[in-house]
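# Sequence and predicted structure, then a few things I'm wondering about:
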Amino acid sequence: MVAPPATALTTPWPVTNHSTNIRIQGNDSPGHSHLGAGPSGLVAAKSLLHDQPRGTFHVTIFEAQDRLGGLWPSKKDDHAALVHPLMVANQSKHTVQFSDLAWPDDAPEFPRAWHIGRYLERYHDRYCRDAKLHLGERVLHSELLQPSDQSAEGAKWKVRTCGQDGQQVDHTFDYLLVASGFFGKPVIPPPVAASRHVPVVHSSQYRTLGALLKRATGVGHKIVVVGGQMSGVEIAGTVATHLSSAQHSPGPSPVQNVDKYSVHHVSQRPAWPASPAPPFLPMDLCSYNLANRTDNLTNMQGHVSTEAAKALHSIYETMLGTDQSDFSPNLAIANTDMGKPPYLAVSDTYADFVRTGLISVSYGKVDSLTGSTVTVTTARGEVSKINDVAAVVLATGFESASSISFLPSSVRETLSVLPFDLNNTVALAFHGTHHPAIPSLGFVGFYRSPYWGVMEMQARFVTALWAAGGPTSSSLPPKMAAALEKDDSIERTLTLRTDPQVSQFPMGDYPWLMQEFSRALEIERIPPLGKMPRVPPADKSMDILTPARYPAKRSTEAQRTEVTKSIQQTESTAWSGVSSARFVAKAVFRSLLGEWKLERDLVSRLPTHPSGHFSGTARFLLRERTRDGREAEHDAASERGDHVGLEYLYIEEGMFAASNGFSFRATRRYVWRYDERKDTLSVWFVKTDDQKRADYLFHQVEFIIPDTETEGASQAWRANAGHLCIDDFYDVDYRFNFKAVNLKDWSLAYRVKGPKKDYTIEGTYTR
């Protein structure tokens, strides 16, 4: 049984001629909380309180949870929220922000979920303290009260709420603003809803391997992930990372026979796992570079024609440098897929884990889960079975109908609410903000993408709409009235529900939506504060879209200070990514995962040490970072609530053929580490008595900025390092050759000089 909805924005204060009571409504369903005092609810409250003269609106926020943040926990150990507190956002802090609150200078480029929760607490404290906040109070139902003359403009909302003590209270409000979002209830397909032998969890509920597998009663070793869009690729990569770490970390594994486990990903069609292209800036800084698009933007989402789909696939292939067949034929975007709208996902590990075989992929639709067998049917009607299933993780999305189930049935009918429509369950005007037939009802955050700038624009639009008297008011500003006159959002939404060429994010692309909102609201996009670097493919100065580029018209001096700080942070990041080696260490680290073919020559200048050739393999085995050799640093990161990060156990094995005719099997091990806070890559010796444990630092990899005049457009990055081992000095030289975003090959050379040593080692690594 679905629990009643939660949260609201309401106010018990009396209505006067100069103020209006607003309720911001959030929602709740079993085990999950949704946006009420989350990003969309808070930015709505802030807009109502600050974008109009003080006292125009009185605001009350009802939130079913006992904390702010919605999806986002504010404590590093809060595991009750919909997202794991240590989950890394797949957009950078330059996108995950509102216009008038900059992130702290020491915030990571990609904040953790709990960092975002803290950001929202700061936002509330700065802008929403005049709102009356009811935490732990859910909305049971609402009723639209018509005035005696039956005019829609005069209708009020009667809302019944229930506190944690079970006491129910009725409230009456002038307006109702829904900020409950799309994450209403996890979708659990009936074919895999339950099993006595195999645990089935939604991806939002996955935390650890141990928790997933503890209910498994069978003997299977395949973890099946169902779902092929963002969350499907991400959770498959996450589970594979946990398996790899459980197998290759020091000490006993938390999972028995972990080396027998694997991930089987079932998707309806392939997606593009996106990564930042050289220069290795955060992906959103390049994706939202307005220099790559014309000034008068057109909508690239919604219906995508066959020709447009082919063009987009071609762009992604150019950016990634492959049709993905480099990783596996199973990941290749086939000709039959090129005419369909492309799907994008974000994962640092997914494609390389497919290459290693830890993730296997099949395409089709899951028909059933019987015992420990999952049956899949392809688009061509072919049936296949996945046997020996240990658990199923469903990345099947959410339906949002339950997020607004507190609304009267007549209102939901007007909004064309359809259960289990994953694209857009609510037919709303002007990009998800309202319905003209119910002028006292507004929406913020009903936008199926993670872009905070759109939430802020929606909040501003609803505020301006209500302040002017509603969508049919003669007091509407001319540009807003003109925007509403030509708006076809409701018709487009209804049409896209059955459109076979609907895009992954059908409500509209981010830059275009920001353009449409800013024009209707007459908000000028402020220009870059300084000179910006030129980057491909347009080879024009970057013009990066961030929420801070669109400050509110009534901004105070304090707000403008935050705007300036935020833009400066973005521009500084862009310059550091272009003019320095920032982010290169991370790009190299990401691309090392898996197995490489290694050929190495040793040339000795001393007759006492023979020369020779090594031929073998080098494996980079991903695992959670360990404390060994860096205990104080590790503990400090844990205390801060930072995710300690990942590292590789490096194992090379092969045959060494000496020039004197002898040959023998040789192996060596290191630990490779990437430090996100310092943006550094380092190599560590392993302990002789436990070769899964790091011992002490060998060297830190120092990247050298390429000389474009001599190296041209080469995508090679050189690096060097040095290490003194008693009397012997190791002079280390690296060369990393990228093909677009991925390492094509790389080389490592040592020059070793000491009293009894004088030799060089040159090795080449290829896939």
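Noted; the coordinates are in hand.

# can we go C-alpha only for contacts and neighbour counts from here?
Fine.

# most centrally placed residue in this protein?
Centroid-nearest residue in the chain, with CA atoms, centre = their mean: N90, separated by 2.4 Å.

# in what helix or strand does P511 lie?
helix 510-521 (DSSP states H and E).

# Residues in contact with that helix: which ones?
288, 290, 297-299, 431, 451, 453-454, 457-458, 460-461, 464, 479-480, 482-483, 524-525, 545, 550 (CA atoms under 8 Å, 6 or more residues apart in numbering).

# re earlier: next one: the residue nearest to the centre of the chain relative to A581, how far apart?
For N90, the distance to A581 equals 22 Å [CA to CA, to the nearest Å].

# my read: P270 touches S328, true?
No - P270 is beyond contact range of S328, at 11.5 Å (criterion: CA atoms under 8 Å).

# ok, those two, which is more surrounded?
A count of neighbours by other CA atoms under 10 Å puts P270 above the other of P270 and S328, at 24 against 18.

# a strand runs through that one, doesn't it?
No - counting by DSSP: H, G, I helix; E, B strand; the rest coil, P270 is not found in a strand; it is coil.

# structure B:
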Amino acid sequence: MKSVCIIGSGPAGLVAAKTFLQSGQFKVTVYEKDDKIGGIWSFPKRSESDGYLSSRTPTNLSKFTVGFSDLSWRSLGTGESHVPMFPAAAQVGQYLELYRDRYVPSSTFKLQHRVVSADREKQDGGHRWKIVSETKVDGPEPAGDSTGANTKEETEYFDYVINAAGFFSKPSVSSRLIPPSKTVKEVHTSQFRELDDLFVERSSHAGKNILVYGGGNSAGEVASNIAFQLSSSQYSPNASIHNNRFEGVKVYHVTPRPLYAIPPYVPGDSANTFMPLDLKFYELKWRQPGPIVSSSGPLGPEAAAALYSAIHGIAGDQKDLGAEALVTTEETTPYATLSESYAEFVRSGLIIPIAGRVSGYKEQDASTVTAIVTTNDGTDTPIPNIAASVVANGYTPTAALSFLSSTTKLALEYDETSTRLPILLQNYQTLHPAVPDLGFIGFYEGPYWGVMEMQARLLAARWSGTEIPIHPDESLERLRSLRQAMRERRTDVPQYWFSDYIGYLEEISSALGLERNDPPFASAGVGPISPARYLASKDAHEEAVATMEDLKATLDDCAKGKFRARAAFRALQGLWQVERRIESKRVRMPSGTFVGTGTFHPRAPTEKGVDLEYLYIEEGDFTLLSGQKSPVSQRSVYRYIEATDTLSEWVVNPIDGIAVYRAHELQFGEMGGGGEEACTARATGLRAEDNYRTDYCFEFRAVALRGLEVMHEIQGDGGEYVSVTTYKRPGEDR
């Protein structure tokens, strides 16, 4: 029986171990440098600041994409527990632990064994891999220079090696432009958890600015996260002097290219329906009829235009956000940031995008610097009062290659200056022909779990004697050309060059002769892609069936209007112009007109079980029919709960902003026949003493709200009262 060494026990390492063990033809050993499995998804950490992710960080894609074929997320949830559509990082860690418990025996793992070298040596007319690992030994810590004193090295030999150490193995900070100093601290996105992580001192930073630079997904994510915490610090209950340390702070996001902000839920196939973004993007019906052929690398004009149109159909042209840096003037290959709130923070002015690249800085005073941004036309623009800087240049894979010998790296055509394509791999990014017994899983930008599972199956089949033809897109000559295009920053190179999720799963499944599991969908060409559609003979079919049932049920619920509450809640964020007309026959509620502003301020939920929360502040002037005018203001809280998909309004204490009781919950109307009817909701869940009726009409434009109308009517002995309130964005033509 051949032996396989797997380095790393994150998703790639676990699915590789399970796949090779399941084949029955390999003896498998998994090396893991930490004391638990899971990679970046391993929790709990020694402290919240450890690792690249907070335990609360949600996945970018839904649980139908973040998962393997034969373990449904249904298996993780028990009783009344709720697994959200976009699970938190700690829940992903729990999923991986369950996957290990079911499929990979504990004897397979060498935990706390860090691989320090992997050398390919000639042996018995062939080659074997010499793996040297370092592990801790028991005993007291020695005094003085104790380097290596409490560790020992172990050596073992294997027929094959799989590198599953992760493409995003180390934060990329090579372009750091503001050196660490007593003046301004600079951190990588992976180091940010709380606002105080960004600053040298825990003091007042009111009126200063935070710099974020980078043009990819992580830049938009961290800018949004910082903006959310700034908002929450100002509008949480009992805002104190401590919270006011960040009053007036802005986030300047420097990006070399426009970023399109894509929220978790995007428009569905019918008007006023919404669905998880990956279920929309990876719908099989969008592919051409016939066998699906994958593609990778630079996009041709037709493909770039199609992607541009698709992104525009979701995010719009973004001109309404008031940020020129986010608007394209031609149909170039689009870049996106997957973020719930980036667009609305830009609209509100809390995030200020600047087109260009940070080229330097100048000392300003004892606590700030001025950043110099070279814009795309070559002009230098200063950004003053920078008190903190965040590098959002992503990650480098160099750490995951450090244990390979220089000879092996040379054979892999390693280029340390090419962080996007450091080595050249064929067979769907699994191996190089010069080193056929060294495999890679998940070693590319943006690895998807379904693709990693297919890569593991592909390697197991190949090392068991199955010949897999080389894809035309993966000739070494073409890969070298792609690497050069990346160096030149050519605009036809997409954000993720190896990203044809549907194409790879379909092609590899066909090449390996995997069993299809398409029901309850009518055919293989209908519905979103899912790892659960493709099964090996020994896979747990009941788990795949459960995933497909849940996937179909989710789509059916979306078509019936589920997640409209989530989409409406998200789109309310920020500043609105408000006009309210009141016709009243009640003595203490006079007729008149209110004109002013209303702002939905995001803040951390103030009650357990609530997922999202706003403090709504309305200010303006009320004019009586007599012409008398007086200033008025009011506050309320809006909440969203995913488990019940409900949006509600709460009455608050005007002094401290704490929610006192629920005014009502919005019940969205029945879906019509797919026309352009409005998205409506009605107040429900009223208290026994309430005798009013409130109707909402949401006017969506893609993921944004163009406007909102609320009709509030009171009946009863005191006389009729009717108010009609219209909300529109500042500068919006109606």
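Good, I have the coordinates. Computed from a predicted structure; not experimentally measured.

# Could you look up the SS state of the residue of the first structure positioned farthest from its centre?
Distance from the centre of the first structure peaks at P607, with 56.7 Å (CA atoms, centre = their mean). Secondary structure assignment for P607 of the first structure (three-state DSSP): coil.

# Now go through the contacts of helix 510-521 of the first structure and say which are in helices.
Using DSSP state H, the subset of the contacts of helix 510-521 of the first structure located in helices is G453, V454, M457, Q458, R460, F461, A464, K479, M480, A482, A483.

# Which positions in stretch 78-86 of the first structure come out as buried?
Residues of stretch 78-86 of the first structure classed as buried by neighbour count (16 or more other CA atoms under 10 Å): A81, L82, V83, H84, P85, L86.

# my read: L649 of the first structure touches L621, true?
Yes - between L649 of the first structure and L621 there is a contact under CA under 8 Å: 5.1 Å.

# which residues are common contacts for the two?
H248.

# okay, those two: which has more neighbours?
Each of L649 of the first structure and L621 has its neighbours counted (other CA under 10 Å); L649 has more, 25 against 22.

# which residue in the second structure lines up with the more buried one?
Matched across to the second structure, L649 of the first structure falls on L615, judged by TM-score structural alignment.

# Please say which position in the first structure G322 of the second structure maps to.
Checking TM-score structural alignment: G322 of the second structure goes with S328.

# average offset between the helix or strand containing L369 of the first structure and the second structure?
For L369 of the first structure, the element it lies in under DSSP H and E is strand 365-370. Compared with the second structure after fitting, strand 365-370 of the first structure has a mean deviation of 2.1 Å; criterion: mean CA distance after the TM-score superposition for the first structure.

# Equivalent analysis for stretch 311-318 of the first structure, please.
So stretch 311-318 of the first structure averages 2.0 Å relative to the second structure (mean CA distance after the TM-score superposition for the first structure).

# Where does that stretch end up in the second structure?
Under TM-score structural alignment, the match for stretch 311-318 of the first structure in the second structure covers residues 306-313.

# quick one, strands of the stretch 551-700 of the second structure?
574-584, 592-603, 612-624, 629-641, 646-652, 659-668, 679-684, 692-701 (DSSP state E, counting those that start in this stretch).

# For the ones you listed, give me a markdown table that also has distance to S510 of the second structure.
Converted to a markdown table, those look like this (distance: least, CA to CA, whole Å):
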| stretch | distance to S510 of the second structure |
| --- | --- |
| strand 574-584 | 48 |
| strand 592-603 | 47 |
| strand 612-624 | 43 |
| strand 629-641 | 41 |
| strand 646-652 | 42 |
| strand 659-668 | 43 |
| strand 679-684 | 43 |
| strand 692-701 | 40 |
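
# Please name whichever of the ones you listed is nearest to F246 of the second structure.
strand 592-603 (14.2 Å; CA to CA).

# Average separation of the closest one from the aligned part of the first structure, please.
So strand 592-603 of the second structure averages 0.8 Å relative to the first structure (mean CA distance after the TM-score superposition for the first structure).

# Compute the inter-axis angle for that strand and strand 574-584.
150 degrees (axes from the mean of the first three to the mean of the last three CA atoms, to 10 degrees).
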